[in-house]
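Q: sharing a model that was predicted from the sequence below.
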Amino acid sequence: MSFKYDKLFRNPNYRKNLASSIVNRFGDSVDAIASSWIVYELTGQAYWSAIIYAINRLPTIFVTPLVGPWVENHSKKKIMVVTDLIRAICVGIMATGLLMGFLSAPLIAVLNLIISTVEAFRGPASSAFFPMIVDKDSYNEAISLNSSVSSITELVGTGLAAAIIALIGSSGAIYLDMATFIISALLISWMKVPAETLNTKALASASAYLKELKDGFVYCKGKKILVVFAYVAMFLNGILVPINSLQTPLATEVLKGGPELLSIFGLAVTISMLLGSLFFPVLRKFLNGKKTIIMMITLIIIFYLGLVGASPLYETRYGAAITLMLLSTALGFGISLGNMYINVEMFNVIDKSYLARVSGIGSAISAGITPVSAFIISIVVKYTSTKVIMIMAGIIAFLFGIYMLTSGTKAIIEAEREHTEASAMADAQRSTDEVTA
């Protein structure tokens, strides 16, 4: 493993890509705190925050699955640079508007819509760009390191946000986010990658574009492992909605505590996700895809049913805190296993010419389940208790686990066998070439 990490850091393109991710994540974590305060200060009404949150999600659901064909036939590097610069301009307008006094909630909504729309292009471009800068045998370590460093950066940025806002003001914090986008664009532009083979004529007409788009959906539907990945992604995003949307009633009604329990939950999940992503390359040596997914589901079941089953321990404040910390650690570790597995394996099983399209479709599917689940919970919670909803979530996770054991993991096993055979053939060819040389 140390050899593989050493190999990664000797790759200048990977170093620049990692640095770009770090500055982006730091700026976003500071901006997230500053923006929420700005919206409330300008309007004094919480519903504007909800409107802007919804606006941020819409392009992911409706734009991302449509841009894949266009992204695949244009320079991924240029797309990433241009979208970073557009985001920098929008954030700069927001900061200047706050400083000069012309910023309003509708303007923030428009700027956020533009930012979210260009991010719908950047996400698929980034996915398709990744194999151009990282060798296939380093995917585990590269994605693990990216995820771990991003989590650490987010923790640091969130922790420093209040101090940064106090020191340079909300507008200064947003200008800082603008600077991180510019730095990210510069780092990506300095990368030296092989020239891409682009077929710009493929999108010369509406019919050609629609054919490319249709081919992407047909490819996803025809590859069983991608259907399983979609189910797992939907499961992960949907199963987290109950805990994310009902944290406060969970703390008060079920755990019989206060806001301090929310902090314990957040910290335990974040730290365990960080550790899970950091140690994922080691765990994958012992866990195949089937075991990884089943362990993820088992840990989520333990979390939800454990919350209700451990009720006698909540009679004391320390009992509730320790129990929540242990269960939240299991949840965070399970989430990390599922996310890391999908993020790594998608590069192993998806043809490079389809990466942008599949990434866009997958992002839309996984993001779309969240508002649907939230809507369902908003209705169910009117007729039952938080405790019952936690039990229901555990049962749904259990049923999904049964499905994966009986049907879903067959596709995973087949895909891993194909990947192993392909890797063996590639190694044999490489050995033959070396002998010939």
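A: In hand now; what should we look at?
Q: hey, let's count contacts and neighbours off CA atoms from now on
A: OK.
Q: can you tell me the helix or strand for residue 234?
A: Using DSSP states H and E, residue 234 falls within helix 224-239.
Q: now for the helix or strand that comes right after that helix, which elements pack on it?
A: Helices and strands here follow DSSP H and E; after helix 224-239, the next one along the chain is helix 241-245. Applying 3 or more C-alpha pairs under 8 Å, 6 or more residues apart in numbering; DSSP states H and E, one finds that helix 241-245 makes contact with helix 355-380, helix 386-403.
Q: out of the ones you listed, nearest to residue 257?
A: Among these, the nearest to residue 257 by C-alpha to C-alpha is helix 386-403 (14.3 Å).
Q: the closest one packs against which elements?
A: helix 224-239, helix 241-245, helix 289-309.
Q: apply 6 Å and report the result again.
A: The contact analysis (3 or more C-alpha pairs under 6 Å, 6 or more residues apart in numbering; DSSP states H and E) places helix 386-403 against helix 289-309.
Q: put this next to the first one:
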Amino acid sequence: MSEGTVARKQGIGELIRIKPYVQFMVSKIVSRFGDSIDSIAYSWMVYILTGSKLLMGTLLAVNFLPSIFLGLFVGALVDRMSPKKVIVLTNTGRGLFVGITALLFGLGELQVWHLFVITILNSLLECFASPAEVSSVPRLLPKSMLLSGNAMASSATRVAELAGLAVAGTLIAMAGITWTILIDAGLFALSALLMSRVGYPKASTSSNNENMISDSSDSPPVRKSIFSEMTEAFHFMRKHVLLLIVSILFAFVNFCLMPFNVLRTPYVIETLHAGAGGLSLLSGLIVAGMVLSGLWLSHRGSNYRKSVLVIVGIVMLGLSYAMTALPAYMTSYQLPVAAVFCLMMGLGIPLATTPLASYLMEVTPSEMLGRVYALQSMLVVSVAPLGSLISGALADWVALPILFMVFGVLLAMSAALVLLSKTFRTVL
């Protein structure tokens, strides 16, 4: 298929004709389905096991540490490796660790220190998987289809996530937390098997040789050091100022979202007076909003400037987040009202993030994408541990609705900061 043909055709019909991309997506869908089941079961398990909001915040903070301290180094390593092999091995490893967690909990032997160790190990594997998945997309799709491809990928994986969240509460009620988490372990293994069958196009030798240095015409090429490749990522980010601006913006967005991410389970139990089904409903509607927004982007997103989409997405996300405080001051219909605002939060997320992911892929050479993505991710999540710890600590002193309202308003106001950037308005 020629680049010109692709440029004229941006629909889902054209994307599903690219078999390797479809195989890649199926593997991601299976993994995401299991992950979403686990997210409910794991959160419920931790809250039942500890009953501590501070510990929940601390665990989430620990989850970000490998990405912050090792992300760039891992990204440089991934650029040297086959992304397919990386994803297969990491999914296998994550399935193993999730399975161990389930067995320990089922036997009544799960301790708090186990949670910390397994969280760090799983997060370390995710450090490898994320840049490998990101660098896979431009290898499987032509450049002109990246926005549509990313939007479709977001929608498809969110549908799987929505399905997982929809059945999570029922699974916990019928089969228990142990079996629910074991199901997730099995789905990781299935995802690894499916990924092993994806046929990646052969990389051109010219791009592979860009990371080589020749001492002379008679000597074999010498690969650059890991440190040199990591330094290249810094230089690339400094050269593309917009990537740095966006990274700082989303670091702040990440910080503001920490109270909701850490305290969603206590919010459902204490404020909405609902059970695991209520947590599944709210999480599921966030995902449903992401699906709808992603589908709209895949068809109509190219008609708008990326900067406009990002601003609208951030404002929608922040204001909806702030409004989740409203049910606390109502005497009835608390869960349905919270559900509406969670749906609106979901609508804002792809608008804010998908255009930026596409821009990163458009301007970054494929042989550098792993480490540049890892560097950007490291910057974005750098404040997440602090946000998690602050959220857990503040929850014992400030009512959850007040926390959500304050941080939601701050998030929405962050959109004004990027509007002051001429680079953001003109380039994106």
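A: Looks like it arrived, so ask away. Everything numeric in this text was worked out from a predicted model, so none of it was measured.
Q: quick one: closest of the helices and strands packed on helix 241-245 of structure 1 to residue 230 of structure 1.
A: helix 355-380 (6.3 Å).
Q: mean deviation of that closest one from structure 2?
A: Here the mean offset of helix 355-380 of structure 1 against structure 2 after fitting is 2.8 Å, by mean C-alpha distance after the TM-score superposition for structure 1.
Q: what is that helix packed up against?
A: helix 47-62, helix 64-72, helix 105-133, helix 224-239.
Q: in the third one, what counts as buried?
A: Neighbour-count burial for helix 105-133 of structure 1, counted by 16 or more other C-alpha atoms under 10 Å, picks out 105, 108-109, 111-133.
Q: what's downstream of it, the next helix or strand?
A: Next helix or strand after helix 105-133 of structure 1 toward the C-terminus (DSSP H and E): helix 139-189.
Q: isn't there a helix covering residue 273 of structure 2?
A: No. Counting by DSSP: H, G, I helix; E, B strand; the rest coil, residue 273 of structure 2 is not part of a helix but coil.
Q: counterpart of stretch 135-143 of structure 1 in structure 2, which residues?
A: Stretch 135-143 of structure 1 corresponds to residues 142-150 in structure 2, going by TM-score structural alignment.
Q: residues of that stretch that come out buried?
A: 143, 144, 145, 146, 147, 148, 149, 150.
Q: nearest spatial neighbour of the fourth one, skipping sequence neighbours?
A: Using C-alpha to C-alpha, 6 or more residues apart in numbering and skipping the chain neighbours, the partner closest in space to residue 146 of structure 2 is residue 358 (5.9 Å).
Q: okay, now the equivalent of the one you found over in structure 1: neighbour count?
A: Alignment note: residue 358 of structure 2 maps to residue 344 in structure 1; criterion TM-score structural alignment. Neighbourhood size, residue 344 of structure 1 [other C-alpha atoms under 10 Å]: 19.
Q: swap in residue 266 of structure 1?
A: 14.
Q: and of the helices and strands packed on helix 355-380 of structure 1, who's closest to residue 4 of structure 1?
A: helix 105-133 (14.4 Å).
Q: mean shift between that closest one and structure 2?
A: So helix 105-133 of structure 1 averages 1.9 Å relative to structure 2 (mean C-alpha distance after the TM-score superposition for structure 1).
Q: circling back to that earlier point, got CSV for the helices and strands packed on helix 241-245 of structure 1, with distance to residue 155 of structure 1 too?
A: Below are these laid out as CSV (distance: least, C-alpha to C-alpha, whole Å):
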stretch, distance to residue 155 of structure 1
helix 355-380, 23
helix 386-403, 27
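Q: format the helices and strands packed on helix 355-380 of structure 1 as TSV; extra columns: distance to residue 26 of structure 1.
A: What follows is those, written out as TSV (distance: least, C-alpha to C-alpha, whole Å):
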stretch	distance to residue 26 of structure 1
helix 47-62	19
helix 64-72	24
helix 105-133	17
helix 224-239	24
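Q: figure out which of the ones you listed is closest to residue 98 of structure 1.
A: Here helix 105-133 is closest among these (C-alpha to C-alpha), at 10.2 Å.
Q: so what secondary structure elements neighbour that closest one?
A: helix 47-62, helix 76-100, helix 355-380.
Q: looking at the ones you listed, which is nearest to residue 210 of structure 1?
A: helix 355-380 (12.2 Å).
Q: the helix holding residue 234 of structure 1 aligns to what range in structure 2?
A: Under TM-score structural alignment, the match for helix 224-239 of structure 1 is residues 241-256.
Q: ok, so of the buried residues of stretch 142-150 of structure 2, who is nearest residue 205 of structure 2?
A: For the buried residues of stretch 142-150 of structure 2, the nearest to residue 205 of structure 2 is residue 143 (18.9 Å; C-alpha to C-alpha).
Q: what's the nearest residue to the closest one if we skip its chain neighbours?
A: Nearest to residue 143 of structure 2 is residue 362, by C-alpha to C-alpha, 6+ apart, at 6.7 Å.
Q: may I see the helices and strands packed on helix 241-245 of structure 1 organised as a markdown table, with distance to residue 29 of structure 1 and mean neighbour count added?
A: Shown next, in a markdown table, are those (distance: least, C-alpha to C-alpha, whole Å; neighbours: other C-alpha atoms under 10 Å):
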| stretch | distance to residue 29 of structure 1 | mean neighbour count |
| --- | --- | --- |
| helix 355-380 | 20 | 20 |
| helix 386-403 | 29 | 18 |
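Q: what about residue 410 of structure 1, how many neighbours?
A: 16.
Q: closest to the centroid, which residue in structure 2?
A: Residue closest to the average C-alpha location in structure 2 (C-alpha atoms, centre = their mean): residue 130, at 8.3 Å.
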